[in-house]
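Visitor: sequence? don't have it. structure:
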C-alpha cells in the first residue's frame, strides 16, 4: 500500500493564516517604526496625533478585525476577503497621517493577491488585482479633491508590489495547471500502454492455442473413421489446449482484478498468477506444436543464461506468435527456431518454407504486437518473405549491462 508523504510544515499553513500573520507582523513593524529604538537618535517616522489616543486605538482594532475576517474568508470567498483587507488597509492608513497607503499596510493585501491568483481562475485573479489598484487610485483621487497632500512615489511602489504579487500567483497557477495536464496525459498514456500490453498477452496466448486446437480438430475430423485412436489422441490434445487456454485467461483476469498486493493473500492458491513464461518453455511449446502437426526445430546458440523477465517473456512471445502464424498461414509442415545468446543481446530467428505471405483473414495484429514489444525494449525487428521462399521473423533484444554482468 502506497503511503502519501506528509506535506512540508510550511505547506500545511492555510493561505488565510499567512495573510493574518502578515497583517500582525506589519502592525508591529508600523509601531516600531514610530518609536525611537535603541541606537537611533529619533524615530524613522513621525507619530500622528491620534496614534496613541482612544480613537486611534479604535480604528486600529476595527482594521485588525476586518483583516482577520478577510483572512478567514480568503479560501471560500476570495473577492469578499480582498475587499475586507483593502478596507482594513485604508482604515489603518488614516491612523498614520500620511499621503499614501504605505507598503506595510498593503503587504497583507499583496499576500492575499498571490494566493487568489494561484488558487483561482485567471478571471478572479485579474478582478482582484484590479480592485487593489482601483483602491490605490481612489485614495489618491480623494486626497487631491480635498486639497490634501499625496505621496505619488509611495503609491507607485505599492501598486508595483501588487502587480508583482499577482504575476507570481498567476505563474504558480499556470505551473500547477501544466503539471496537472502532464499528470493526466501520463495517466492516460499509462492506461493505453497497459491496455496494449494486455491485448498483446491475450492475442499471443489465445491465438496460439486456437491455432493448435483448429489443427488438431481438423486432423481428428479426417481420421475419425479410419483411425479412431489417432482421432481420440487429437481430441485429447484439443481438450488439453482448451483447458490450458481457459486457465491462462482465468489467471490473467484474477491478476487484473487484484487491487493491490495485499489482496493477493485472499485469492485461492490455484488462482494465483503463475510465473511469466520465458525461453525455458520453448521446448514445451515446440513439442505441443509438433504434436499438432507442424514440426518445430529449436536450435540454441551461445551460453544459455537467465534473462531479465521482460526480455525473456518478450522473446518467448515473439517465438510463440511466429509459430502461430506458421500454423495458421504458412501451409507448411516444418519451421525452424534459432535462439542466439550474445554477450550484450539475445536474438531469435524463426523461418519456414511456406507461402511467405499472410492470408486474407490475417489482421496483422501479431506482427504489430511483436514490433511493439521489440520497440519498447529498444531492440531491432524485421519480418518478411525470404528470397528463397517462406517467411522469416527476426528480433534482437539488448540485454542491460547489469543483467549481463550478473549472468
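Guide: Structure's in. What do you need? This one's a predicted model, so the numbers in the text were calculated from it and none came from an experiment.

Visitor: When you work out contacts or count neighbours from here on, use the C-alpha atoms and nothing else.
Guide: Will do.

Visitor: mind listing the helices for the stretch 1-150 of the chain?
Guide: Secondary structure of the stretch 1-150 of the chain (DSSP state H, counting those that start in this stretch): helices located at 15-32, 54-73, 78-94, 103-119, 122-145.

Visitor: Can you say which of those is packed in most?
Guide: Among these, helix 103-119 has the highest mean neighbour count (mean count of other Cα atoms under 10 Å), at a mean of 25.

Visitor: was I right about residue 395 contacting residue 372?
Guide: No: here residue 395 does not reach residue 372: they are 11.3 Å apart, not a contact under Cα atoms under 8 Å.

Visitor: Looking at those two, which is more packed in?
Guide: Just comparing residue 395 and residue 372: by other Cα atoms under 10 Å the higher neighbour count belongs to residue 395, 24 against 17.

Visitor: Next, the contact list for the more buried one, please.
Guide: Going by Cα atoms under 8 Å, 6 or more residues apart in numbering, residue 395 touches 315, 318, 347-349, 374, 379-382.

Visitor: put this beside the first:
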C-alpha cells in the first residue's frame, strides 16, 4: 500500500520566498562587515561615502523592492524575476562604493538561478545564466569605461558561484527526470506483468470451458435420438458455458498477451478457496474474518479469479504493512455486481521497495472487467480496499 507522504518543512517554502530570504541575508551581512563587531579592530569592509547616510539607505531600500517583486514572480515568470534580482544587485552597489558586485548582493541571484535550472526548461536556464554573467561583465566594463578601478578577481569568484548554482539546479532536474522515467518504466512493466498473469488465468478458464462444451456436445450427440430431453439439457449447458466464455473473452480481448510457451499453468483459484486463504493468513499472524452477504452463487470464471486475487493481494498487504492482528473481508453477491471490501485497523501503509505495484495490479484487474476500485486510509484509522465487479445477466 502506498500513500504520498507530506512534504518536508523546508520543501513547503516556495522558491520565491527563498530568494527573498537570501536577499535579506546578504543585506544583513553587508551591514555586519561594515561595522566594528566585537573582537575586531575595525570594520572588515570600508563603508561607502553615503552608505550610512539617508540617501544611501534610500538606495538600499529601493534595491530591496525589486527583490521582493522577484520573489512573487519567480515561479510564473522566472526570467522577469531574475532580471529584477539583477537590477537589485546593481542598485545596491551604488551606496557601497565597491569595485565589483559583492557576493552578498548576488546571493539571491544564485538562489534564483538554482530554482530556474531545477524547475524550468533547459533553454530558460541557459538564458538565465547568460543574463547573470552578462550583468557581471557589464558592471566591470562600465567601471572601466569611466576609468574607475575594478575587482576582476573577486567578480570571477562571484561568477563561479552563479555557474555552480546553475549546475546544481540542472543536476537536480536531471535526477528528477531520470527518477520519473524509471518510475514510468517500472509501472509499465508491472502492468504488463500483471496482464500476463491474467492471460494465464484466462487460458485456464477458456480451456476448461471449451472442454465442458466438447463433453456436453458429445453427450448430446449420443443421446439426441434416444433421450431428447437429456440432449436438450446438454445443449442448454453448452449455450450457458459458451456465453460466459465469450463474455470473458470480449472483456479482455486486445489487452492481454499470450501465455509463455512451455511453462506449466497452475489451476486458477477462486472464491471457493477463500477459506483456505484466510486460514493461511491467520497462520501468518493476522486473523481474517470472512463475511458473506447475500449468499453464494456460481460466478463467471474470470470474475471469480479476479475477486480471489484482489482479496489475496489485500490480505498480503495487511500482513506486511498494517501492523495489526485482525482484518475483515466482506463479499456481497448482488443482482448485478459482486462487491468486495477488505478492512483493517492497523497503523496504515508504509512506503516499500515494490512502489505500491500490488494496488496497480488490483486496479488493472478490476478495470479489465469494467468495474470500479478504490484503496486508501480510513478516517478512523487503518486501510480499506474495495472493488465492485459487474456481473453479466443470469450469472
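Guide: Structure's in. What do you need? In this text, all values refer to a predicted model and were calculated from it rather than measured experimentally.

Visitor: just to revisit the earlier point, next step: the contacts of residue 395 of structure 1 restricted to strands.
Guide: Among these, DSSP state E puts 347-349, 380-382 in strands.

Visitor: Buried among the residues you listed? Need that as a selection in ChimeraX.
Guide: Buried residues within these, by 16 or more other Cα atoms under 10 Å, are selected in ChimeraX with:
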select :347,348,349,381
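
Visitor: and of the ones in strands among the contacts of residue 395 of structure 1, the nearest to residue 80 of structure 1?
Guide: residue 380 (63.0 Å; Cα to Cα).

Visitor: The closest one is in contact with residue 373, isn't it?
Guide: No: Residue 380 of structure 1 lies out of contact with residue 373 (Cα under 8 Å); the separation is 10.1 Å.

Visitor: list residues touching both of these two?
Guide: Common contacts of residue 380 of structure 1 and residue 373 (Cα under 8 Å, 6+ apart): none found.

Visitor: any idea which of the ones in strands among the contacts of residue 395 of structure 1 is the one closest to residue 142 of structure 1?
Guide: Distances from residue 142 of structure 1 to those, taken by Cα to Cα, are shortest for residue 380, at 77.3 Å.

Visitor: The closest one maps to what in structure 2?
Guide: Here residue 380 of structure 1 stays unmatched in structure 2, going by TM-score structural alignment.

Visitor: mind listing what residue 380 of structure 1 touches?
Guide: Contact partners of residue 380 of structure 1, counting by Cα under 8 Å, 6+ apart, are 374, 395-397.

Visitor: moving C-terminal of the helix or strand harbouring residue 197 of structure 2, what's the next helix or strand?
Guide: Element membership of residue 197 of structure 2 [criterion: DSSP states H and E] is helix 152-223. Helices and strands here follow DSSP H and E; after helix 152-223 of structure 2, the next one along the chain is helix 228-252.

Visitor: tell me the angle of that next one relative to helix 152-223?
Guide: 170 degrees (axes from the mean of the first three to the mean of the last three Cα atoms, to 10 degrees).

Visitor: helices or strands up against helix 228-252 of structure 2?
Guide: The contact analysis (3 or more Cα pairs under 8 Å, 6 or more residues apart in numbering; DSSP states H and E) places helix 228-252 of structure 2 against helix 152-223.

Visitor: Using the aligned residues only, give the average distance of the helix it packs on to structure 1.
Guide: Compared with structure 1 after the fit, helix 152-223 of structure 2 shows a mean deviation of 1.3 Å (mean Cα distance after the TM-score superposition for structure 1).

Visitor: so stretch 203-214 of structure 1 aligns onto which residues of structure 2?
Guide: Counting by TM-score structural alignment, stretch 203-214 of structure 1 pairs with residues 203-214 of structure 2.

Visitor: The helices of the stretch 1-150 of structure 1: which one's closest to residue 404 of structure 1?
Guide: The closest of the helices of the stretch 1-150 of structure 1 to residue 404 of structure 1 is helix 103-119. By Cα to Cα, the value is 49.9 Å.

Visitor: once aligned to structure 2, how far is that closest one on average?
Guide: Averaged out, helix 103-119 of structure 1 is 0.4 Å away (mean Cα distance after the TM-score superposition for structure 1).

Visitor: what about that helix, distance to the chain center?
Guide: With Cα atoms, centre = their mean, to the nearest Å as the basis, helix 103-119 of structure 1 stands 32 Å off its chain's centre.

Visitor: who's in contact with it?
Guide: Under Cα under 8 Å, 6+ apart, the answer for helix 103-119 of structure 1 is 15-16, 18-20, 22-23, 26-27, 29-30, 74, 78, 82, 85-86, 89, 92-93, 124-126, 128-129, 132, 154, 157-158, 161-162, 165-173.
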